[in-house]
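Peer 1: missing the sequence, but the structure's below:
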């Protein structure tokens, strides 16, 4: 993998916003959001999302569990425990992807082991659901 430089930061932020918009459309926030600032995420226009401060967070409910999406401006996406459980310091991720730069200077979404992942792509839904189910089965 190739190291990042300052010229990569605008691309990372742009890609993070693109992925945020896709995730929010696919996994809308809960009706009762965690904070007043989060209650309006789904109503923001594309121009307004560009002015959001990172990390961008919102809660969802899946299989009776409250989970939180976290999108950073450095090209990482995390699904972790939400609600009161998520208030613990650094709750373990249920699902995680990050942008990595190849030796050729190209960026690819990868899992924690460094394997390329098609993202954002509808095929990722199955992996996300499997990770959520794995967490639920473990509690």
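Peer 2: Thanks, I have the structure now. This is a predicted model, so every value here is computed, not measured.

Peer 1: going forward, measure contacts between C-alpha atoms and count neighbours the same way
Peer 2: Will do.

Peer 1: so which bits of the longest helix seen in the chain are buried?
Peer 2: Assignment by DSSP state H gives helix 9-26 as the longest helix of the chain. Within helix 9-26, the residues scored as buried using 16 or more other CA atoms under 10 Å are 12, 13, 15, 16, 17, 19, 20, 21, 22, 23, 24.

Peer 1: of those, closest to residue 128?
Peer 2: residue 23 (11.3 Å; CA to CA).

Peer 1: and the nearest residue to residue 33 once chain neighbours are set aside, how far from residue 30?
Peer 2: Spatial nearest neighbour of residue 33, chain neighbours left out: residue 39 (5.3 Å); criterion: CA to CA, 6 or more residues apart in numbering. The gap separating residue 39 from residue 30 is 8 Å, by CA to CA, to the nearest Å.

Peer 1: still on that earlier bit, and the buried residues of helix 9-26, which two are the farthest apart?
Peer 2: 12 and 24 (17.9 Å).

Peer 1: as a quick check, tell me the outermost residue of this structure.
Peer 2: residue 104 (25.3 Å; CA atoms, centre = their mean).

Peer 1: try this one side by side with the last:
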């Protein structure tokens, strides 16, 4: 794994915007009062899945987090339900990876199954 340098920051921001736009289509924002057209990071929005509110957070450094929304999400730093980050590999190649460092195809429709499985796992754990 290579370390990031200043030249990587524009790419990280563009990739973060790209996945934000993709996620927003897949997981529409609830109660849209204003759009985030200025793209001030971190980009945050609430969505609902299976009757539960969740919050998406996308950083300009290439990380994506799905965590609890609503009253449960008001706790300080609620645990992530789903998390990915961009990792720089040899040859200045970037890959989205899970917390264990495994490459993940993202944004890709196949990741939606994993996200839904994580949401269901959380819902099953609180029932």
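Peer 2: Okay, I see it. Remember, it's a predicted structure, so these values are computed and weren't measured experimentally.

Peer 1: map the residue farthest from the centre of the first structure onto the second structure.
Peer 2: Under the alignment by TM-score structural alignment, residue 104 of the first structure pairs with residue 91 in the second structure.

Peer 1: and stretch 109-119 of the first structure, how far out from the chain's middle?
Peer 2: Remark: stretch 109-119 of the first structure is offset 13 Å from the chain centroid, using CA atoms, centre = their mean, to the nearest Å.

Peer 1: residue 133 of the first structure matches what in the second structure?
Peer 2: Residue 133 of the first structure maps onto residue 120 in the second structure, by TM-score structural alignment.

Peer 1: doesn't that match fall inside a helix?
Peer 2: Yes: counting by DSSP: H, G, I helix; E, B strand; the rest coil, residue 120 of the second structure is part of a helix.

Peer 1: so what's it up against?
Peer 2: Listed by CA atoms under 8 Å, 6 or more residues apart in numbering, the contact set of residue 120 of the second structure is empty.

Peer 1: likewise residue 70 of the second structure?
Peer 2: 53, 54.

Peer 1: output the longest strand belonging to the second structure.
Peer 2: Longest strand in the second structure by number of residues (criterion: DSSP state E): strand 80-89.

Peer 1: would you mark the buried spots in that one?
Peer 2: For strand 80-89 of the second structure, the buried set under the neighbour-count rule, 16+ other CA under 10 Å, comprises 81, 82, 83, 84, 85, 86, 87, 88.

Peer 1: what segments of the first structure are helices?
Peer 2: According to DSSP H, the helices that the first structure contains are 9-26, 46-49, 83-86, 124-138.

Peer 1: can you put these in a markdown table and add distance to residue 63 of the first structure?
Peer 2: Converted to a markdown table, the helices of the first structure look like this (distance: least, CA to CA, whole Å):
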| stretch | distance to residue 63 of the first structure |
| --- | --- |
| helix 9-26 | 15 |
| helix 46-49 | 28 |
| helix 83-86 | 14 |
| helix 124-138 | 8 |
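
Peer 1: pull the number of nearby residues for residue 62 of the second structure.
Peer 2: 21 (other CA atoms under 10 Å).

Peer 1: which ones are touching the nearest residue to residue 122 of the second structure once chain neighbours are set aside?
Peer 2: With CA to CA, 6+ apart as the criterion, residue 122 of the second structure has its nearest non-adjacent residue at 7.1 Å, and that residue is residue 81. By CA under 8 Å, 6+ apart, the contact list for residue 81 of the second structure reads 65, 66, 67, 68, 118, 119, 122.
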